[in-house]
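**Student:** Let's see this in three dimensions:
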Amino acid sequence: MVVPRLVPVGTRACLVEVEDGPAAASLADWARRTGISAEEIVPAATTVLFDGVDLPGLEAALAGWTRGAVSEPGPAVTVPVTYDGPDLAAVAQHWRCTVEDVVRVHTSLELTAVFSGFAPGFSYLSGLPAERAVPRLATPRARVARGSVALADTWCGIYPSASPGGWLVIGSTDAVLWDADRDPPALLAPGTRVRFEEAG
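**Tutor:** From the prediction side, this is the model:
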């Protein structure tokens, strides 16, 4: 396990660097459960931001953290996908398998929403094995359609609205990722367990 590295941000905030998204989720969960005093605890891809925190106290507390699973799994959501993305064949080539195998693997995984970013409703989903990591596009697209299901590195995400993007698009869904009138507005809030199924 990579030893967390603390990077002070001013006098009352700190970024704690960890090895990956699941480690960030684990640390954030542990910090909340153990009652570390902070105004905000925000996990990201390889960091956790502690805002409004006593830095020496945080450093001492982190000595007691051991990476593990989150204490209480979040709600489960199943997302139907039409596997028709423009990069589906490229992912199959990168994985050295067939398009059908890509669909089989993607629908066999349980992913977890670790953090949100980029756009309202866009959740970074962790759980793609390291050997399935894929590169981003060399040149991002000027427009990726709303509902596009895409991969980048070991992350999976769904574009909640049309926007530029450089992830490899393998399919599409009609699921509404962000609805300001819904509670919570994000369909895939951090902690949500996500499975994909092939749309009928």
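
**Student:** contacts and neighbour counts: CA atoms only from here.
**Tutor:** Noted.

**Student:** name the element the most centrally placed residue in the chain belongs to?
**Tutor:** The residue lying closest to the centre of the chain (Cα atoms, centre = their mean) is residue 124, at 2.2 Å. According to DSSP states H and E, residue 124 maps onto strand 123-126.

**Student:** can you list the residues that contact that strand?
**Tutor:** The contact list for strand 123-126 (Cα atoms under 8 Å, 6 or more residues apart in numbering) reads 21-22, 111-117, 154-158, 188-190, 194.

**Student:** ok now that strand, how far from the chain's centre?
**Tutor:** Centroid displacement of strand 123-126 relative to its chain, using Cα atoms, centre = their mean, to the nearest Å, is 2 Å.

**Student:** Over to stretch 129-143?
**Tutor:** Centre-to-centre, stretch 129-143 and its host chain are 15 Å apart (Cα atoms, centre = their mean).

**Student:** And for that stretch, what's in contact with it?
**Tutor:** By Cα under 8 Å, 6+ apart, stretch 129-143 touches 91, 94-95, 151-155, 162-168.

**Student:** Spell out the secondary structure type for the residue in the chain sticking out farthest from the centre.
**Tutor:** In terms of distance from the mean C-alpha position of the chain, residue 56 ranks first, at 29.4 Å (Cα atoms, centre = their mean). Put simply, residue 56 is helix when judged by DSSP: H, G, I helix; E, B strand; the rest coil.

**Student:** and this one, so I can compare the two:
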Amino acid sequence: MITVLRYGGSAVLVEVDDVLGFQAACEADPPDGVVELVPAARTLLVQFDPARTDAAAISRSLAEMSLVDRKVTEAGSVVLPVRYDGEDLTDVAKATGCSVEEVVRRHSSGSYVAAFCGFAPGFAYLTGLDPVLHLPRRSTPRTRVPAGAVAIAGEYTAVYPHPSPGGWQLLGHTDVTVWDVERPQPNLLSPGTRVRFEVIR
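**Tutor:** Sure thing, here's the model as predicted:
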């Protein structure tokens, strides 16, 4: 089921279950006038050039788009070594009824995909988190979370790319830099990237 909504004068918002799959279809056969695609958890923002098309034409093209035989373009795969020493690890274990070791096992054995980025440059929302670990954000956010912190919130896990305020549950940290403007591709975890966490002691 695809729903297309007006979003200002030069964009439409597509509500769709398979955001990455729909984005891949748009990239493979883009409607005339599309200039940018911005994925989120359940939506895809489609920006267009008003000089070349309009919202009605874009909406018709998107509503008719077929996902049959379309595959999400993978951006590669990344293994992130993690030291599971996060400040919330014990609290997460208590909240889930697991031991600390079981929390680590469940998190590190997951196969994740970067679904979309938000909150801050390089902050990738990774899907594939074990349902047992689906917990809400902390009731009181921290004023500063260090870069490299590995955390969970809701159905997602993520790596904080910069020191920043944050309310996610902290499980550990990685020394891998996930956002670096000096790299040709600053974002290590761009949408579509497959991610695996590896336990280090």
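
**Student:** What does the TM-score come to for these two?
**Tutor:** Superposed pair, TM-score by TM-score structural alignment, normalised by the length of the first structure: 0.88. Supporting alignment: 195 aligned residues with a Cα RMSD of 2.0 Å.

**Student:** hmm, back to that, just the buried ones from the contacts of strand 123-126 of the first structure, in ChimeraX syntax?
**Tutor:** In ChimeraX syntax, the buried subset of the contacts of strand 123-126 of the first structure is picked out as below (16 or more other Cα atoms under 10 Å):
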select :21,22,111,112,113,114,115,116,154,155,156,157,158,188,189,190,194
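
**Student:** Of all the residues in the longest helix that the first structure contains, which ones are buried?
**Tutor:** For the first structure, the helix with the greatest residue count under DSSP state H is helix 21-33. In terms of neighbour count (16+ other Cα under 10 Å), helix 21-33 of the first structure has its buried residues at 21-31.

**Student:** who touches that helix?
**Tutor:** Counting by Cα under 8 Å, 6+ apart, 18, 41-48, 65, 67-71, 114, 126 sit against helix 21-33 of the first structure.

**Student:** re the thing from before, now, the contacts of strand 123-126 of the first structure that are in strands?
**Tutor:** Counted as lying in strands by DSSP state E, out of those, are 111-116, 155-158, 194.

**Student:** Now tabulate the residues you listed in a markdown table and tack on distance to residue 105 of the first structure.
**Tutor:** Formatted as a markdown table, those follow (distance: Cα to Cα, whole Å):
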| residue | distance to residue 105 of the first structure |
| --- | --- |
| 111 | 12 |
| 112 | 16 |
| 113 | 18 |
| 114 | 20 |
| 115 | 23 |
| 116 | 24 |
| 155 | 14 |
| 156 | 13 |
| 157 | 16 |
| 158 | 17 |
| 194 | 14 |
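
**Student:** What is the nearest of these to residue 77 of the first structure?
**Tutor:** Each of these was scored against residue 77 of the first structure by Cα to Cα, and residue 194 proved nearest at 5.0 Å.

**Student:** dump the residue contacts of the closest one.
**Tutor:** Taking Cα under 8 Å, 6+ apart, one finds 76-79, 110-113, 125, 188 in contact with residue 194 of the first structure.

**Student:** For residue 79 of the first structure, see how far away it is.
**Tutor:** Going from residue 194 of the first structure to residue 79 of the first structure by Cα to Cα, to the nearest Å gives 7 Å.

**Student:** how about the helices in the first structure?
**Tutor:** Ranges of helices in the first structure, per DSSP H, are 21-33, 55-62, 88-95, 99-108.

**Student:** Just send these back as TSV, with distance to residue 137 of the first structure too.
**Tutor:** Formatted as TSV, the helices of the first structure follow (distance: least, Cα to Cα, whole Å):
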stretch	distance to residue 137 of the first structure
helix 21-33	21
helix 55-62	37
helix 88-95	10
helix 99-108	18
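
**Student:** follow-up on the earlier one: just name the closest of the contacts of residue 194 of the first structure to residue 146 of the first structure, please.
**Tutor:** Looking across the contacts of residue 194 of the first structure and measuring by Cα to Cα, the closest to residue 146 of the first structure is residue 79, at 14.3 Å.

**Student:** So the closest one sits against residue 196, correct?
**Tutor:** Yes: if you go by Cα atoms under 8 Å, residue 79 of the first structure and residue 196 touch, sitting 4.8 Å apart.

**Student:** Need the nearest residue in space to residue 118 of the second structure, chain neighbours excluded.
**Tutor:** Computed as Cα to Cα, 6 or more residues apart in numbering, the closest residue to residue 118 of the second structure that is not its neighbour in sequence is residue 124, at 6.6 Å.

**Student:** Now do the one you found: how many residues are near it, please.
**Tutor:** 27 (other Cα atoms under 10 Å).
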